[in-house]
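Engineer: What shape does this take:
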Amino acid sequence: MMDKEHIRNFCIIAHIDHGKSTLADRMLQLTGTISDREMMDQVLDSMDLEREKGVTIKASAVRMIYQAKNGESYELNLIDTPGHVDFSYEVSRALMACEGALLVVDATQGIEAQTLANLYLALDADLVIVPVINKIDLPSARVDEVAEDIHNLLGIEPEKILRISAKEGINVDQVLETVVKEIPPPKGDLDAPLQALIFDSHYDSYKGVVAYVRVMDGKVNPTDMLRMMSTNVDIRPVEIGVFSPDMRPVKELQAGDVGYIATGLKTVSECRVGDTITTIVRPAEKPLPGFRHPKPMVFAGIYPVEGEDYEDLKEALEKLQLNDASLVFEPEKSQALNFGFRCGFLGLFHMEIIQERLEREYDLDIVVTAPSVEYEVVLNSGEVIRIDSPAQLPDESQIAEIREPWMILQIITPVDYYGTVMELVKKRRGIFKEQEYPAPTRVQLTFEIPLSELIVDFFDELKSRTRGYASMDYHFADYRPGNLTKLEVLVGGEPVDALATIVHRDNAYHKGQALVSKLKELIPRQLFDVAIQASASGRIISRANVKALRKDVLAKCYGGDITRKKKLLEKQKRGKRRMKMVGNVEIPQEAFMAILRLEED
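Structural biologist: Below you'll find the predicted structure:
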């Protein structure tokens, strides 16, 4: 076993696409952990989706043995963290498992909101920060400018900041040297009762749930009986080991080590991220701090396009849940879409990933309804109920007030786009709180904004208004009463539950009108007139008709008496009336997505 003084546990924090995975690849190559033959881009990103979107979705860990220039050997444990705002709880647990963090900033982009959010998490966890400027080989790199920004933020002298190109391998060896010199070795008492932090987990069909752990105190052997402290589940490990980068069994993990414990458990929900593992014989007094259940923030209905795929969809969601405990779902029935599931996600990005994985990995055709958030409804009786679907909203006469979730939103943008960002947030009912200037040309704006305004198209609009330069980060603030109402859509006189939304009363008329106009274009013409109506607060606020397709019954009358024509038209009219009574309007998938893309004027 390596002496504790020669262990370094660190992670890399960076914004999406700032070169975190590429830097990890170079380190694996330099330390000989992976031979050139096995090398491919983004080794630690094993999912196709991660490679395509250029973002780490699942955290992973890897152990490297590094020969330092002083002749000593060091064990470096790199814990790779997810880079997206939806996964900030997972990031905070991964940071707990480290003593230091490499802060990677793109020389062409500068400091982004996500970097700052994760940097504050790292500073809260008392980590040693080693700043690194990446992509210095690009012609558009602004190295000195970015170094000055980091100096203003952290107080580190610009000349001491490492300047590298992970892609070209320039100066990556200096990063490893700095990690050894700057980041302290782990603390921890070998003789204390076992405390191991779970910072991630995945499901393996042979070994059950594999918990990624950092041993804080004590040691763990493959023969120990172990207990999860928050769920009180007892296990005997199938095996314990380290990642280098594939799973390698070892005889023992000691305080300071990062490795895995294969638990043999069947569901990830029994082995939660942030939980503490201890031994049954000599348990720790209390679990490590900071554990909480990740709470879904965004909800949407997922339905199979073909009714017979329902069982396949259920099976696919169960399999995804094995690896992702934050995904929750329950069966739901809709008049328009039949049987499906109501799913809860950490955020929009999480929802997009689940949707793509269902379509790709399980080859399913699915309809996803417009996302909504969880509201608190206070009834006249004083009872408080939580609803995550507009269909569950009780009758207006029973409601005292509706509360909606508000978020604290931070946006970092070049100063040039200050006005357009302000306008966007104001249009979405945001409240301006404060501003700071992390660099002379960039401004950090803090707002409070309802989550329901954030989840629909906000990020896309922010990017297009700022030419892609702005970045954002958000976290939950509280529930606040709002002047809200349910906006319903009736097609042919029948309410379509999947098209219902909860909106602010001031916007109901505007949104209802826009939705009706949009649906008029999308719903195909039938052989009879179809009325599309929007209703809010018990009254119709907008209506449009989809004109009927007509067969030219007069084609054979090329002259003759007018009464013959009238008789034929009358007969056609009677037929249309009868058809309308039995007619069924097919609503295409685009109509359900129309709610998402309502352009606000």
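
Engineer: From now on I want contacts and neighbour counts done on CA atoms only, so please keep to that.
Structural biologist: Noted.

Engineer: What is the helix or strand containing residue 22 packed up against?
Structural biologist: According to DSSP states H and E, residue 22 maps onto helix 20-30. With contacts defined as 3 or more C-alpha pairs under 8 Å, 6 or more residues apart in numbering; DSSP states H and E, the packing partners of helix 20-30 are helix 172-182.

Engineer: Next SSE downstream of the helix it packs on?
Structural biologist: strand 195-204.

Engineer: That next one packs against which elements?
Structural biologist: helix 88-96, strand 208-217, strand 276-279, helix 310-323.

Engineer: For that strand, buried residues please.
Structural biologist: By neighbour count on 16 or more other C-alpha atoms under 10 Å, the buried set for strand 195-204 is 195-204.

Engineer: ok so, going back, closest to residue 488 out of the helices and strands packed on strand 195-204?
Structural biologist: helix 310-323 (26.4 Å; C-alpha to C-alpha).

Engineer: by how many degrees do the closest one and strand 195-204 diverge?
Structural biologist: For helix 310-323 against strand 195-204, the angle by axes from the mean of the first three to the mean of the last three C-alpha atoms, to 10 degrees is 150 degrees.

Engineer: Mind listing residues that contact helix 310-323?
Structural biologist: Residues outside helix 310-323 that contact it (C-alpha atoms under 8 Å, 6 or more residues apart in numbering): 201-203, 266-269, 303-304, 327-329, 339-340, 354, 358, 362, 364.

Engineer: Would you verify that residue 101 is located in a strand?
Structural biologist: Yes. Under DSSP: H, G, I helix; E, B strand; the rest coil, residue 101 falls within a strand.

Engineer: Show me which of the contacts of helix 310-323 are buried.
Structural biologist: 201-203, 267-269, 303-304, 327-329, 339-340, 354, 358, 364.

Engineer: One more sequence to fold, the one below, so I can look at both together:
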Amino acid sequence: MKNIRNFSIIAHIDHGKSTLADRIIQECGAVSERELTKQMMDTMDIEKERGITIKAQSVRLDYVKDGEHYILNLIDTPGHVDFSYEVSKSLASSDGALLIVDAAQGVEAQTIANVYLAMDNNLELIPVINKIDLPAADPIKVAEEIETSIGIDATDAVLVSAKTGVGIRELIDAIVERIPAPSGDPKATTKAIIYDSWFDPYLGALALVRVFDGEIKKNQLVKLMSNNEEHQVLDLMYPHPLKRQKTNAIKSGEIGIVVLGLKDVSIVNVGDTITDAKNPTAEPALKYEPAKPFVFAGLYPIDTDKFEELRDALNKLKLNDSSLSYEPETSIALGFGFRVGFLGMLHMEVIKERLEREFDLDLIATAPSVVYHVYLTNGDMVEVQNPSELPSVSQIEKIEEPYVKATVITPSEYLGNVITLLISKRGMQDKMTYLNEDRVMLEYSLPMNEIVVDFYDKLKSISKGYASFDYEPIDFKEGNLVKLDVKVAGEVVDALSIIVPITSAESRGRALVKNMKEIIPRQLFEVAVQASIGSRVIARETVKSMGKNVTAKCYGGDITRKRKLLEKQKEGKKRMKSIGKVNLPQEAFMSVLKMD
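Structural biologist: The predicted structure follows:
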């Protein structure tokens, strides 16, 4: 055990975690030059295409220092704020962490958030300043920034360039010297935590575990503590991006994959403790807090017969992404589907794309919303995720909306633009700190509803990509909110309803119907698109009818012949208008997102 090192790599998005992981794998000789590819640890196509890490990945490496053989268990974690739950899972099973900071960009918002996660888990932190080969790199200034903004000693920070390979061997030596060996009792009864899981079409549900006490052996009968299920261990493997290595036992302090041959994916829960069935441990290894979804949206199959396939796909995806939560719901406009909880907008995009790619589904997503606490006049409180579930105005005493503490780090030249954006999103300033002469850290309280749609995109565009953003939920506060409904051809489309502040309801309503007018295809009859608050219509646009020349067949003859045909057409259009149905395209449901 004294020669095992379990560590995670944490950083803000795009500071070079995946490239550094590639260099460490290469330096340890785990893959040959021929097998080496970019972003070895990123296994999904969507990760490689977008250049981001979505899933934390583990690999077991061998390293020899001063004639001594060490085992390094490396976990590469995502950097985007939406995937911080992946980071917290990985840190709970590590003994130390590498804190990567870009030598040109310095400390960013997610860097600070990840450091606090690591400190909560009492991990040994090694500051690593990456990209020292860049012309704009300033390692001394970045080391000072780490000390002032985070408060950890950066005098012995390791300077590396993951791209060129400079300083990688020194970094691995620092990991061996500075990260503590795992603690645990090899002779005690089995105690291991599941910190990741996924579905394999050949092996069933797989669990990635960190063993704290005792060992897990092949053919051992083990118990999952959360549901008291007992299963036999069919196989054991060590994780590797290319070739998993089979083993007969995963010992105390080690990380490995457990194959239980489970077809029912709901049995394996991330955060659960695996112990020996005959001699179970008294206490669970760790207590994981389940992820709390912030953003909710409806996912519906375009082909309504695919509802069961969507249910199976969500079941399998939940095994791979334990932060996902969902429940069935129905919509008058869209039929049967699921209300799905996400950690943020990028998480929502990624899940929708994975469902479409990996499970071959065509889906419609409704506009995202957050959870509101609605207090009724009879004294009850109900939680509302879907705006269409909001009770009538006469029954509501007050509505509370969730607030977040937003941390924004920006170059001082964009400070005015960023503050203007935060104020326009109903933000209240808590703190403003100058990290150095040209970088400012802002802390604001913001309604969650204002940041779920386009806040991140706008922040990036007004700061030319330099501002970084992180948030954490704080509490619920009362808001003056109303439900904005959209009527198409006189019928309310429940999937387009949104909850908005009363001050911006009219402008949002006008913008929404204007967007909708452009998107709804023209019919043979006029279609009225209206925005309303309760029974009061606040905005209206009309989609003009398609012209059809019914008099084309009249050549000559009396004018009454043409008039008769036109009157007949007029009657037909009137009848169509009363019974006609309008099919809304997918863009209509996303037009709610594109309002300014």
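
Engineer: Can you lay out the buried residues of strand 195-204 of structure 1 as TSV showing distance to residue 472 of structure 1?
Structural biologist: As requested, the buried residues of strand 195-204 of structure 1 are exported to TSV (distance: C-alpha to C-alpha, whole Å):
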residue	distance to residue 472 of structure 1
195	35
196	33
197	29
198	28
199	25
200	25
201	27
202	29
203	32
204	35
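
Engineer: For residue 31 of structure 1, which non-adjacent residue is spatially closest?
Structural biologist: Closest residue to residue 31 of structure 1 apart from its sequence neighbours, by C-alpha to C-alpha, 6 or more residues apart in numbering: residue 66 at 5.4 Å.

Engineer: So which residues of the stretch 251-400 of structure 1 form helices?
Structural biologist: According to DSSP state H, counting those that start in this stretch, the stretch 251-400 of structure 1 carries its helices in the segments 310-323, 348-361.

Engineer: And the first one against structure 2, how far off on average?
Structural biologist: Read it as helix 310-323 of structure 1. Its aligned residues in structure 2 lie a mean 3.3 Å from helix 310-323 of structure 1 after superposition (mean C-alpha distance after the TM-score superposition for structure 1).

Engineer: Identify each buried residue in that helix, please.
Structural biologist: 310, 313-314, 316-318, 321-323.

Engineer: could these be laid out in TSV, adding distance to residue 595 of structure 1?
Structural biologist: Putting these into TSV (distance: C-alpha to C-alpha, whole Å) gives the following:
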residue	distance to residue 595 of structure 1
310	24
313	24
314	26
316	26
317	25
318	28
321	28
322	31
323	31
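
Engineer: just curious, which of these is nearest to residue 555 of structure 1?
Structural biologist: Nearest to residue 555 of structure 1 among the buried residues of helix 310-323 of structure 1, with distances taken as C-alpha to C-alpha, is residue 310, at 47.1 Å.

Engineer: any idea how far the closest one lies from residue 476 of structure 1?
Structural biologist: Between residue 310 of structure 1 and residue 476 of structure 1 the distance is 34 Å, computed by C-alpha to C-alpha, to the nearest Å.

Engineer: try residue 293 of structure 1
Structural biologist: Residue 293 of structure 1 is 14 Å from residue 476 of structure 1, by C-alpha to C-alpha.

Engineer: can you pull the contacts of residue 377 of structure 1?
Structural biologist: Contacts of residue 377 of structure 1 by C-alpha under 8 Å, 6+ apart are 384-387, 399-403.

Engineer: Widest-spaced pair of the residues you listed?
Structural biologist: 387 and 400, at 14.8 Å, using C-alpha to C-alpha across these.

Engineer: so which of the contacts of residue 377 of structure 1 is the most crowded?
Structural biologist: Counting neighbours by other C-alpha atoms under 10 Å, the top entry in the contacts of residue 377 of structure 1 is residue 402, with 21 neighbours.

Engineer: That one matches what in structure 2?
Structural biologist: Alignment note (TM-score structural alignment): residue 402 of structure 1 maps to residue 399 of structure 2.

Engineer: now its match, nearest residue through space, not along the chain?
Structural biologist: residue 374 (4.6 Å).

Engineer: so what corresponds to the one you found in structure 1?
Structural biologist: Per TM-score structural alignment, residue 374 of structure 2 is aligned with residue 377.

Engineer: got it, and residue 106 of structure 2?
Structural biologist: The alignment partner of residue 106 of structure 2 in structure 1, by TM-score structural alignment, is residue 110.

Engineer: Pretty sure its match sits against residue 146.
Structural biologist: Yes. Taking contacts as C-alpha atoms under 8 Å, residue 110 of structure 1 lies within contact range of residue 146: 5.5 Å.

Engineer: Now do the longest strand seen in structure 2: which elements does it pack against?
Structural biologist: The longest strand of structure 2 (DSSP state E) is strand 396-411. With contacts taken as 3+ C-alpha pairs under 8 Å, 6+ apart, strand 396-411 of structure 2 sits against helix 109-120, strand 372-376, strand 439-447, helix 448-451, strand 468-479.

Engineer: The same query, at a cut-off of 6 Å, please.
Structural biologist: Packed against strand 396-411 of structure 2, as judged by 3 or more C-alpha pairs under 6 Å, 6 or more residues apart in numbering; DSSP states H and E, are the following elements: strand 372-376, strand 439-447, helix 448-451, strand 468-479.

Engineer: I'd like those laid out as CSV, including distance to residue 594 of structure 2.
Structural biologist: As requested, these are arranged in CSV below (distance: least, C-alpha to C-alpha, whole Å):
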stretch, distance to residue 594 of structure 2
strand 372-376, 22
strand 439-447, 19
helix 448-451, 13
strand 468-479, 21
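
Engineer: Out of the ones you listed, which is closest to residue 259 of structure 2?
Structural biologist: Going by C-alpha to C-alpha, the one of these nearest residue 259 of structure 2 is strand 468-479, 35.5 Å.

Engineer: against structure 1, where does that closest one fall?
Structural biologist: Going by TM-score structural alignment, strand 468-479 of structure 2 sits over residues 471-482 in structure 1.

Engineer: Could you pull up the average distance between that stretch and structure 2 after superposition?
Structural biologist: Mean deviation of stretch 471-482 of structure 1 relative to structure 2 after superposition (mean C-alpha distance after the TM-score superposition for structure 1): 1.8 Å.
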